[in-house]
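K.L.:
please work out how this folds:
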Amino acid sequence: MQYRNILGGRRVLILEDDYLIVAELVESLQSMGADVIGPCATLEQARRHLQSGRPIDVAILDVNLSGRPVFPFADELRSRGIPYVFATAYDATMIPSAHRDIERFGKPYDVGRIARALLEPTAALA
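P.N.:
Model prediction:
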């Protein structure tokens, strides 16, 4: 399947603290037409982007950023109506019940599958 420009300018916030993973993810998403915000390695960086007023269409969240869980930030996204997905090495049992309805992609993940999920914001937003 061809993924070129399928994201059509969607603004995608990325929270990931693994440089090698995030570099490939950013490159892949940009090649699919995404306007990548970040990437953010800390919750503080992500909150600054969220509070900047620049629109965010969707977000990709690692579950653990340098030992800090991302779930409070996910709650902020949800309260603002911003869809998100999890991209993590953690299995589903590590996701709190309040977030188990959110699509989770295990690492290593298929960026094309993530892109398709980002195109269906109602599926990523509960």
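K.L.:
going forward, measure contacts between C-alpha atoms and count neighbours the same way
P.N.:
Fine.
K.L.:
near residue 116, how many other residues are there?
P.N.:
13 (other CA atoms under 10 Å).
K.L.:
tell me which element it falls in.
P.N.:
helix 111-118 (DSSP states H and E).
K.L.:
packing partners for the next helix or strand after that helix?
P.N.:
With elements assigned by DSSP H and E, the helix or strand that comes after helix 111-118 is helix 121-124. Secondary-structure packing of helix 121-124 (3 or more CA pairs under 8 Å, 6 or more residues apart in numbering; DSSP states H and E): strand 84-88, helix 111-118.
K.L.:
may I see the buried residues of helix 121-124?
P.N.:
121, 124 (16 or more other CA atoms under 10 Å).
K.L.:
contacts for that helix?
P.N.:
When contacts are defined by CA atoms under 8 Å, 6 or more residues apart in numbering, helix 121-124 is touched by residues 58, 83-85, 102-103, 117-118.
K.L.:
hmm, which of those residues are the buried ones?
P.N.:
Using 16+ other CA under 10 Å, the buried ones in the contacts of helix 121-124 are 58, 83-85, 102-103, 117-118.
K.L.:
one more, so I can put them side by side:
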Amino acid sequence: MSEQIPNFNGMRVLVAEDEFLVSMLLEEMLDDLGCRVVGPYATLSAALDGARNEAFDVAVIDLNLAGEKADPIIAEVSAREIPHAIASGGYDAGTGHRPTVLLDKPYSSAQLEQAMQVLHAALEDR
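P.N.:
A predicted model of the protein is given here:
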């Protein structure tokens, strides 16, 4: 029996990731899942502008963008009740961030798929 890759039917995913290779891989994995990438954004200012002005369903946000904390982006998507994943290699639960799901870096395509399932379910429950 072959595993079937879920298709999230064009779910729009805002991506805030400053590492070029990670961003490219993330885009490819999201595309394989049937998602549409909004961005990706590599800087805090660009990602915050995208979060405020672009249409998207869910977000995957690197906690540290080129040396700047992504707190304003997380605050924006949280205020709008948009399901989001925080991708981080050193997440501190004491920061006050309450992501829908946490993606510990480095993450695999299977872990990203699980995170997208959680985000999709949260989107449906809104």
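K.L.:
neighbours of residue 109 of structure 1, how many?
P.N.:
15.
K.L.:
make a markdown table out of the contacts of helix 121-124 of structure 1 and add distance to residue 13 of structure 1.
P.N.:
As requested, those are exported to a markdown table (distance: CA to CA, whole Å):
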| residue | distance to residue 13 of structure 1 |
| --- | --- |
| 58 | 6 |
| 83 | 10 |
| 84 | 9 |
| 85 | 11 |
| 102 | 16 |
| 103 | 16 |
| 117 | 14 |
| 118 | 11 |
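K.L.:
quick one: map residue 4 of structure 2 onto structure 1.
P.N.:
When structure 1 is aligned by TM-score structural alignment, residue 4 of structure 2 is paired with residue 2.
K.L.:
doesn't that match belong to a strand?
P.N.:
No. Under the criterion used here (DSSP: H, G, I helix; E, B strand; the rest coil), residue 2 of structure 1 is coil, not part of a strand.
K.L.:
quick one: list the elements packing against the lengthiest helix in structure 1.
P.N.:
Counting residues, the longest helix found in structure 1 (DSSP state H) is helix 19-31. Counting contacts by 3+ CA pairs under 8 Å, 6+ apart, helix 19-31 of structure 1 packs against strand 35-40, helix 111-118.
K.L.:
the longest one vs structure 2, mean deviation?
P.N.:
Taken over the aligned residues, the distance from helix 111-118 of structure 1 to structure 2 averages 2.5 Å (mean CA distance after the TM-score superposition for structure 1).
K.L.:
and that helix, what other elements does it pack with?
P.N.:
By 3+ CA pairs under 8 Å, 6+ apart, helix 111-118 of structure 1 packs against helix 19-31, strand 84-88, helix 121-124.
K.L.:
so who does whichever residue in structure 1 pairs up with residue 113 of structure 2 touch?
P.N.:
Alignment note (TM-score structural alignment): residue 113 of structure 2 maps to residue 115 of structure 1. For residue 115 of structure 1, the contact set (CA under 8 Å, 6+ apart) comprises 6-7, 29.
K.L.:
in structure 2, which of those remain in contact?
P.N.:
Retained in structure 2: none of the contacts of residue 115 of structure 1 (criterion both residues aligned by TM-score structural alignment, their matches' CA atoms under 8 Å).
K.L.:
which of these has the largest number of neighbours?
P.N.:
residue 29 (23 neighbours).
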